[in-house]
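[1] Dropping the sequence and predicted coords here.
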Amino acid sequence: MNDGSSFAGRPDASGTLSRRPQSFFVLRETPCPYIPGRMERKLVTELSPRGWPNSYSDLSRAGFRRSHLFAYRPACRGCDACVPVRVDAARYRPSKSLRRIERRNADLAGTLRPPVSTYEQYLLFQRYLKRRHGDGDMARMSYGDFRAMVEETSAATRMAEFRDRDGQLVGGCLLDLLDDGCSAVYSFFEPDEQARSLGTYMIHWAIADTLMRGQRYVYLGYWIAQSRKMAYKTRFRPLEALGPHGWRDLDDAAIARQQTAAADGDAA
C-alpha cells in the first residue's frame, strides 16, 4: 500500500496541511478510471475513531474523500483535473428543472438509517450497476463487498433510503455526517425509474436535509471537466470548488474555462 513516500500533517479548514501527528502515504500509480491514457496516484491516510469527527471533517474541507477506513485525495503527477466540489446549502437555489424533479419525487420518503447493510439494498445496488456501470469493477461486488462498503467506517455514516408509497426501496445514498454538513459517498437507485432522475433528486434531498439540520455544505467529491459522468454536479448552484486559494464559487465562466482547458489538454 505504501511506496515509501510519507509525511505527517493534517489539513486545516482552508485546505492546507498543518503539522499535526497524522501519517499520509502516497500510493503507486494506476491507470486513471476517468481520463484514458493517464495515470492516477492517491494520497491516503487512515481514519481513526479517536480522531473523529474533527480530523475527517478537516480532511473533507481539504478535498479528501473516504473509502472504508481510509481518506484519500488525488496526488497525480502533472494533472489537476480532479476538482473537489461542494454545494453551499445556505445559498442553494434550485433551477426550474431541479424543482420539477422535486415535484416528480414528492411521493418518496427519505430516511437516514444507521450504516447497516441489507440484502434489499444490495439487490437494488446490483440492478443499478448492471444497467449503469456493467463494465466497471464494482459490478462484480458480492454482498460481502457491499456490506463492507456500507459498514466499514469510522465516520458518522448513514444510509439514506428512499421509498415510494408502497414501501418499495427505489434509492440509497451513503452519507458521512460532518461537523459542517455531509459528504455524499455513493448513491444507487432503481434504473427503471429514469423519469424520476433519482440520482439528481437524492443530492437535492441531501442539500435540504443538511440545511434542516442547521449545517451548510454537501461535499460531492470531484468534478472532472473531461468526464461526462461528472457533469451532473454542476447543476447544483452555488457550487464551490477547492483551489490554491481555498474554496471559491465555480460559476458558468469558470466551468467553461475548465472545460476549454481540458479540451486543449486532450488535443495536445
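    Yep, it's here.

[2] drop to CA atoms for contacts and neighbour counts, all remaining ones
    Fine.

[3] can you confirm Q259 is in a helix?
    Yes: if the criterion is DSSP: H, G, I helix; E, B strand; the rest coil, then Q259 is within a helix.

[4] any idea how far F125 is from A160?
    As judged by CA to CA, to the nearest Å, F125 and A160 stand 13 Å apart.

[5] Pasting the second one now:
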Amino acid sequence: MDRLPNPVWLRSFEAAARHLNFTEAARELGLTQTAVSLHIRSLEAELGEKLFSRAARRLDLTELGQSYALTVRRALSDIALSTNSLFGPATRQTLTLRAPISTATYWLAAELPEFSALYPEVPVRLVSNIWADSAAPGDVDVEIRLGYGDWPGLRAEKLCDETIVPVCPANAPLPALEKMRQGPLIHILGYEDNWARYFEAHDLPPNEAAVRHSVDTTVAALQLVMAGAGYATILTRFARNAIAQGAPLQVAGPPIPFAQSHYLINPDGAAAPSPLAQLYSAWLRERLARDAAP
C-alpha cells in the first residue's frame, strides 16, 4: 500500500484544521489537548513538513496544511459515508473494566488517559468492588484482581510483582522506623500482617498494641493518613500514583516484596476474550513492561 499516515493522527489534524484550536479539537474528539498536539507533531514528523504555523494565541494552517486538510477531510467523509451506507450507523462498543476499588482508584484510573489518547474511539467503563469474590461475573470485558492467583474456576495471568511501603502525611517529618513502630498504625482488612512483615523485614518485632484503626480499603487508609491519624502500609504502585495525583503523602520507608500480585482473570472454559479485551490487555502488558524497563 502507498504511504498512509496513522489514521488517528489524521483525524486529530482534520479537527484541529477545522477549529484552528487544539483545545477545541480535543474537546470534540474526547481527547486531551496534549494528545492532539502530540498527534499533530507526529504527523508533521512523518510528513517532514509543518502543517500549522504557531504564534502566540494564534494557530494557522500553512499552505501545505490547507491543501492537505481538504484532502483529509474529503477522505474521512467518504469513509464515513461508505461505512454508514454499507453497514448502518455506528453502535459504539464500550470496554468495561472491573478491579478492586483501590486498584481502580490508584492505578487503572491514572493510566486510562494514555489508553484513551491512543484509542479515542473506545469508550471505557471502569467499575470496582471491595472484595474479589463479592461480584458476579456480569458483563465485564477485562477483570483484574489482586491476590495469589488461585481462584477456583478461573484462569489467572500474572501481570506484575508488587511491593509495599509505609506512607505518612507530606507535611510531617519523615519518621524513623522505630518511631513508626510506636504508631498509631492503620490496618487494612485482609492485609493485617503487612505491618508485621514490614517490621520483621527490618529485624524489628511487630507491635499490635500500636494499631489504632482498621479499614476495608486502601482508599480509606490513605484518607486517615492524610488526616494525620497514623501510618499505613500500601502497595508502592498505589503510593506513587496517589502522590502523583497530588495526595499530600510521602513514602516513609524502603519497599519490601509483597506476596500477592495483580492478575488478569478469565473463567475456565470461557470463549476467547473480545477484541476490545485483547486490545486493552495488550496495551496494559506493554505499559507494565515500560514500567519494569531499567
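    Yep, it's here. Bear in mind the structure is a predicted one, so any value in this text is a computation, not a measurement.

[6] Put one on top of the other, what's the TM-score?
    After superposition, the two chains reach a TM-score (TM-score structural alignment, normalised by the length of structure 1) of 0.25; 126 aligned residues with a CA RMSD of 6.8 Å.

[7] and E114 of structure 2, what does it touch?
    For E114 of structure 2, the contact set (CA atoms under 8 Å, 6 or more residues apart in numbering) is empty.

[8] out of F125 and A160 of structure 1, which sits in the more crowded spot?
    F125 (24 against 21; other CA atoms under 10 Å).

[9] quick one: secondary structure of L43 of structure 2?
    Applying three-state DSSP: L43 of structure 2 is helix.

[10] now the residue nearest to it when sequence neighbours are not counted, what's its secondary structure?
    Closest residue in space to L43 of structure 2, ignoring its immediate chain neighbours: W9 at 6.0 Å, by CA to CA, 6 or more residues apart in numbering. Of the three states, W9 of structure 2 takes helix under three-state DSSP.

[11] these two touch, right, W9 of structure 2 and A45?
    No: between W9 of structure 2 and A45 no contact is recorded; they are 11.2 Å apart, counting by CA atoms under 8 Å.

[12] So which of these two has more stuff around it?
    Taking neighbours as other CA under 10 Å, W9 of structure 2 and A45 compare with W9 leading, 20 against 11.

[13] Contacts only, for that one.
    W9 of structure 2 touches V36, H39, I40, S42, L43, counting by CA under 8 Å, 6+ apart.

[14] which residue ranges form the strands in the stretch 1-150 of structure 2?
    52-55, 58-61, 95-100, 124-129, 142-147 (DSSP state E, counting those that start in this stretch).

[15] Which one of these lies nearest to L288 of structure 2?
    L288 of structure 2 lies closest to strand 142-147 among those, at 13.7 Å (CA to CA).

[16] so what's L17 of structure 1 closest to, chain neighbours aside?
    P11 (3.8 Å).

[17] Could you pull out the helices in structure 2 for me?
    For structure 2, the helices defined by DSSP state H occupy 7-19, 22-29, 33-47, 63-87, 101-103, 109-118, 177-181, 194-201, 218-226, 236-244, 275-292.

[18] name the helices or strands packed onto the fifth one?
    Helices and strands in packing contact with helix 101-103 of structure 2 are listed as helix 218-226; criterion 3 or more CA pairs under 8 Å, 6 or more residues apart in numbering; DSSP states H and E.

[19] Only the buried residues of the helix it packs on, if you could.
    T218, V219, A221, L222, L224, V225, M226 (16 or more other CA atoms under 10 Å).

[20] Show me the helices in structure 1, by range?
    Applying DSSP H to structure 1 gives helices spanning 54-61, 96-104, 119-132, 143-151, 198-212, 252-267.

[21] could I get the ones you listed as JSON lines with distance to T45 of structure 1?
    Listed next are the helices of structure 1 as JSON lines, based on distance: least, CA to CA, whole Å:
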{"stretch": "helix 54-61", "distance to T45 of structure 1": "10"}
{"stretch": "helix 96-104", "distance to T45 of structure 1": "36"}
{"stretch": "helix 119-132", "distance to T45 of structure 1": "28"}
{"stretch": "helix 143-151", "distance to T45 of structure 1": "17"}
{"stretch": "helix 198-212", "distance to T45 of structure 1": "26"}
{"stretch": "helix 252-267", "distance to T45 of structure 1": "29"}
